[in-house]
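In: Below is the sequence, then the predicted model.
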Amino acid sequence: LTFVLPHWLYWAGVVLFPVIAMILVRRQRGLQTRAAVSMPLAYMLWLTGGFVGLHRFYLRSWLGFLYLPLFIGILYSNSDGRGAREIRSLADGDVMIAEFDIERAQKALDDGKDGAQARSEAAHAVLEMARDRLIVADDSMVRAAKTAQYLAVGIAFLLLIDATLLPRLTRLQNQREPTAAASTESDAERNSDSGVQSVRTLFTSATDRIEAISRFSGEYVAYWSVIAVFVYYYEVVARYVFNSPTNWAHEAMFLMFGMQYLISGAYAYLTDSHVRVDVLYARLSARAKAVTDLLTSVFFFIFAGTILGTGYIFFNDSIGVWEVSFTEWAIQYWPVKATIILGAVLILLQGLAKVAKDVQTVVRGGVT
């Protein structure tokens, strides 16, 4: 495999995938009933994991086990190929050393030195053995590659058959299994269950909007984790099935997780998920907690303001030279550094909303 993720596709996926995912999730929540199995999901499993029969297992079909021996055979063949490649590399090095020794022995013979003939014969013997190992390794590599190709053709043939059968198999499975009723839980109830404060506790429309933005940003970047699943899945398959590790998967994902960390700070603050030492704080009343939060908020705003100012400097310097990474992939760095500013703005807004709520709590004597 020689695929390298284009920069435009990476950034388009980071921006658009969460939007598409949220639309699909909301559409699914709006359904009154849910089928036992989904044809789009079956095709997705066919595309991403069909080579091990995942789509068949999803449809409760034991015929998925037909794929496993073929796939295991590919892994075994590739393992043999890697071993043969290592042997060939060592043999190639021995050939170079033997040829060098032969040249030195020949010069010694020309100079009439004692033992030169024996050294020359020994070097020629080593050269012949190394060349024999090269031939054996080359044959093993070719045999392993052909075996893997034949097994891959077999898997591809089964996948083509299943691609035409999936609609029928999905329909039959839905007829066999009862239809499940969709959950009628509202978004507000979900937020309450996940620790997000209910809309009823918001005091102003401003804090309402800020918390909605924080909640949206947290949900948005959460879907990036799904992208990571697909990318690392591709990396593992490319590395161990096709002997073709990528030069972009790891860099793409650690940059994405860095951006996720920055942008999700406001959501973590909203849901009180940041790490804190609350041995004493947890024992305080609601009003005492609000007073404590107000007194210590100055440190929060110093921290968040520093991130905002420093982030702007980093971003300005980066976009000024259109900074890219030093790897072969050479991905743009300035969008990554722009998320420092975005994350700082989001957490500052959420901090202001928290201050407003704490003031309300103090004024009302802890009654919310």
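Out: Arrived safely, thanks for sending.
In: going forward, measure contacts between C-alpha atoms and count neighbours the same way
Out: Noted.
In: Pull the contacting residues for L134.
Out: I87, R88, A91, D92 (C-alpha atoms under 8 Å, 6 or more residues apart in numbering).
In: A further structure is provided below for comparison with the first:
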Amino acid sequence: MPHIDFTLPHWAYWVGLIVFPLIAMVMARRPRPEVSSYSPVLAYFILITGGMMGLHRFYLRNLWGLVYVPLLVFVLIANANEREARSAYSDALNVVRVAERTLERERPRLESARQEIERLKAEIGELEEGSFALRSAQRKLERAEERLKTGQERIAQAEADLAAALPAEEAAAERRAFWNSAARYTFYLILALMAVDAVLIPGLVRRANASIDREAEAAENAAIRAAVEAQEAVESRRADHEFAENWIDKLSLYAGEFVSYWAVIAVFVYYFEVISRYLFNSPTSWAHESMYLMFGMQYLIAGAYAMLTEAHVRVDVFYAPLSRPKKAWADLFTSIFFFIFAGTLLVTSYTFAMDAIAVPSGNAVISDWARGEIGFGEMLSQLSLEQWTDPNIRWGEISFNEWEIPLWPMKWVMVIGALLLILQGISKLAKDIRAIREGA
């Protein structure tokens, strides 16, 4: 199978985290048509991302997509067998190398021991009976004979291991080559089918759109919307936008919506990781790290949104029965602990963020400023495009993993999250004070 040697560039990671949510937010606000139709753009997108499973055919309600399923399953089975053969080949090769090194090491030692034994035997024959020199030579002879015996045993074991491992190595290499070829040619067949479908998609889209019963589709969509509205009315939960009463609330609302779309990015990244690992035998070094860092930042930024929409866990058995003014008094009391926590989070996050930039490995001008080596104005005057694009310039703390993603932006996201949380706490405090004054 072909291998995918792709490492996500750091700049692409950050651009994706910023641009994708903006595009998603715009698309989510587009009015939905009364009757949906099949899109050739979406069909080609599915062909690129999931064409190996025939998903583009299923999207267009074409059962010929089932042709792809057994082919893909066979590729996965072939890859699993190839990995098993590769493991067996690696084990056998390791045994061969160890045995060969043992033979290279022990054969000269064995020859040396034989020569020493012959010399000692000749020396013993010339020494006086019962003398100290004779006893010393006899002990040396015993040790030499023991080394000879041990060496012979090691050589015999190495030769036996070599005799058993060489055929196993050859058999594993043959199995590996067979399954690799089987997976590769089946994959090429899938690519050929996808190329044919790329030509046929416009016609398939027209055929799928022609089969739509537009009146029935419109009625079904209307029924679905009515059911959703009825369910929302039963649940009696306010929509998110109804919580926003001032600019702070809107900021928290938009921040929460922005980072919520990062979950969609995770779907694509982990999908790529699974395909790369199990279909192309090319696991990535960046997918897992990029996603857990992303979810950490999402957790921090979404804190203010969760506070705005009352999504945090609390003891409702005591809080829910209270009247609005009493709830406000309870919130006012607990806000003391909230601001202690949020203030501590802000201060410690700022310390972590500055330390992340000021690490000794950082050689950018902003790192010099964070370490106190230059002033703020001097730092601004020395900032240039080269500071952002030169791969030899590092702004601060980086990951210890192979991907080496800079970690200082995550630390500054902690600061942003703490600021949003404090602002939302202030907004909540103002609402509680107003509720107490109004008494309703």
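Out: Ah, there it is. Predicted model, so just to flag it, every value in this text is computed and none were measured.
In: rewinding a little: would you format the contacts of L134 of structure 1 as CSV with secondary structure, neighbour count and distance to P178 of structure 1 included?
Out: Listed next are these as CSV, based on DSSP: H, G, I helix; E, B strand; the rest coil; neighbours: other C-alpha atoms under 10 Å; distance: C-alpha to C-alpha, whole Å:
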residue, secondary structure, neighbour count, distance to P178 of structure 1
I87, helix, 18, 57
R88, helix, 22, 58
A91, helix, 21, 63
D92, helix, 17, 63
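In: and Q28 of structure 1, what element?
Out: Here Q28 of structure 1 is covered by helix 7-29, with elements defined by DSSP states H and E.
In: what number of residues lie near W11 of structure 2?
Out: Close neighbours of W11 of structure 2, defined as other C-alpha atoms under 10 Å, add up to 12.
In: counterpart of it in structure 1?
Out: The equivalent of W11 of structure 2 in structure 1 is W8 (alignment by TM-score structural alignment).
In: One more: L345 of structure 2?
Out: Using TM-score structural alignment as the criterion, the counterpart of L345 of structure 2 in structure 1 is I307.
In: can you give me the helices for the stretch 1-150 of structure 2?
Out: For the stretch 1-150 of structure 2, helices defined by DSSP state H, counting those that start in this stretch occupy the ranges 10-28, 40-50, 55-59, 68-126, 132-210.
In: what's the most buried one of those helices?
Out: Mean neighbour counts were compared across the helices of the stretch 1-150 of structure 2 using mean count of other C-alpha atoms under 10 Å; the top stretch is helix 55-59, at a mean of 21.
In: related to what we said a few turns ago, neighbouring contacts of the helix holding Q28 of structure 1?
Out: If you take C-alpha under 8 Å, 6+ apart as the criterion, helix 7-29 of structure 1 is touched by A182, S183, T184, Y220, V221, Y223, W224, I227, A252, M256, I331, Q332.
In: just stretch 327-335 of structure 1 next, same as before
Out: H7, N247, W248, F315, S318, I319, W322, E323, V324, S325.
In: The closest residue to W62 of structure 1 other than its chain neighbours: what's it in contact with?
Out: Taking C-alpha to C-alpha, 6 or more residues apart in numbering as the measure, W62 of structure 1 lies nearest to R56, with 7.0 Å between them; neighbours along the chain are not counted. If you count contacts by C-alpha under 8 Å, 6+ apart, R56 of structure 1 has them with G50, W62, L63, G64.
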